[in-house]
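Q: give me a 3D structure for the following:
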Amino acid sequence: MPADKRATVHWEGAGKTGKGQISTETGALKDYPYGFASRFEDDKRGTNPEEILGAAHAGCLTMAFAFALEGAGFTAKSIDTKAAVRLTQDGPGFKIDRIQLELEAVIPGIDEAKFQELAAGAKAGCPLSKALASVPEITLKATLRS
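A: This is a model prediction of the structure:
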């Protein structure tokens, strides 16, 4: 059975004025800063949970798509995926109401219909898409490049 993947957060202070650090067990993030300004304003000196979620979702979709291609007898020359996660006001709190995924790939020998079928299946089947099923809108724009 696979082991749990772990991350930790340390926070000090109040919600708006406090500061936190996010770390992952792999060291990909090590005491990486985040706070109100990097989450709700345009401060690029830290990260936020939504951009980390977007990166995770894009990574999950990309890998699921690569496996789907392999199962159908194709190998991607390249796959590039972007995710945009929108955080909106929800009463006194906030919610994620939209995730937009964009996948562009170069895949020798595949036709557009098969490409779209496999991309849609990867979106539906990736573990993070399943975990995020409560998000009202998750879209995928898949573009086949030559």
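Q: only C-alpha atoms for contact and neighbour calcs from this point on.
A: Fine.
Q: got a list of what residue 96 touches?
A: Under the criterion of Cα atoms under 8 Å, 6 or more residues apart in numbering, the contact list for residue 96 reads 85, 86, 87, 88, 135.
Q: let's see this one next to it:
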Amino acid sequence: MITRTATARYEGMGKTGQGWISTQSGVLQQQRYGFNSRFEDGAGTNPEELIAAAHAGCFTMALSFALAGKGIEEGTLETTAKVKVDRDGEGFKVTRSDLSLTASVPGIADEDLRALAETAKVNCPISKVLNAEMTLDVTIGNP
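A: Prediction:
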């Protein structure tokens, strides 16, 4: 089993509070977040942005391993994830994650690449943890 950790600290409450997020790897160290960065255009990060980064990274790596399993060693994959948040009663809920892949992978038929991408979308660990609708748009060409 692999365990990864992150820490969030929030001082003050609600809209006037402010928080900081740090990760085990140190990639994020005291990264600011709060109401303004989450629900408006304020500086800092937010949990949904971090989920989008995790989903794009997980899916892209899963697809790269699937391609390697087919003997493909060269190519470029670039994925953007757009995580959507909607009201859910009194709170909010992540309702979907739209993945957009641009792939330049010589040595594989387009339909085979699309099939592997669909499998990666369903089977990457972050896809499995999200209880949300997911879409995948694939563009084959230079990312």
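Q: now the TM-score, please.
A: Once superposed, chain against chain, the TM-score is 0.95 (TM-score structural alignment, normalised by the length of the second structure); 142 aligned residues with a Cα RMSD of 1.0 Å.
Q: ok, the contacts of residue 96 of the first structure in the second structure, which still hold?
A: Using both residues aligned by TM-score structural alignment, their matches' Cα atoms under 8 Å, the second structure keeps these contacts from these: 85, 86, 87, 88, 135.
Q: farthest pair within the contacts of residue 96 of the first structure?
A: Based on Cα to Cα, the longest span within the contacts of residue 96 of the first structure runs between 88 and 135 and measures 11.8 Å.
Q: could you pull out the residues contacting both of those two?
A: Shared contacts of residue 88 of the first structure and residue 135 (Cα under 8 Å, 6+ apart): 96, 97.
Q: which parts of the first structure are strands?
A: Remark: strands assigned in the first structure by DSSP state E are 7-12, 19-24, 32-35, 78-90, 93-106, 137-145.
Q: highest mean neighbour count out of the ones you listed?
A: Across the strands of the first structure, averaging neighbours per residue (mean count of other Cα atoms under 10 Å) puts strand 32-35 on top, at a mean of 20.
Q: contact partners for the equivalent of residue 52 of the second structure over in the first structure?
A: Under the alignment (TM-score structural alignment), residue 52 of the second structure pairs with residue 54 of the first structure. For residue 54 of the first structure, the contact set (Cα under 8 Å, 6+ apart) comprises 82, 83, 84, 85, 99.
Q: find the nearest non-adjacent residue to the second one, please.
A: Think residue 83 of the first structure. What sits nearest to residue 83 of the first structure in space, not counting adjacent residues and going by Cα to Cα, 6 or more residues apart in numbering, is residue 101, at 4.6 Å.
Q: the one you found -> the second structure?
A: Matched by TM-score structural alignment, residue 101 of the first structure corresponds to residue 99 in the second structure.
Q: against residue 121 of the second structure, how distant is its match?
A: To residue 121 of the second structure, residue 99 of the second structure is 8 Å away according to Cα to Cα, to the nearest Å.
Q: list the residues that contact both of the two?
A: residue 136.
Q: next up, the contacts around residue 56 of the second structure.
A: Neighbours of residue 56 of the second structure in contact, by Cα under 8 Å, 6+ apart: 79, 80, 81, 99.
Q: any idea what the second one aligns with in the first structure?
A: Which is residue 80 of the second structure. Counting by TM-score structural alignment, the partner of residue 80 of the second structure is residue 82.
Q: quick check: that match touching residue 139?
A: No: distance between residue 82 of the first structure and residue 139: 11.5 Å, which falls outside the contact criterion (Cα atoms under 8 Å).
Q: just give me the mean distance for whichever helix in the second structure runs longest relative to the first structure.
A: In the second structure, with assignment by DSSP state H, the single longest helix is helix 47-69. Taking mean Cα distance after the TM-score superposition for the first structure, the mean distance separating helix 47-69 of the second structure from the aligned residues in the first structure is 0.3 Å.
Q: pull the number of nearby residues for the aligned partner of residue 110 of the second structure in the first structure.
A: Here residue 110 of the second structure is matched to residue 112 in the first structure, going by TM-score structural alignment. Residues near residue 112 of the first structure, counting by other Cα atoms under 10 Å, number 13.
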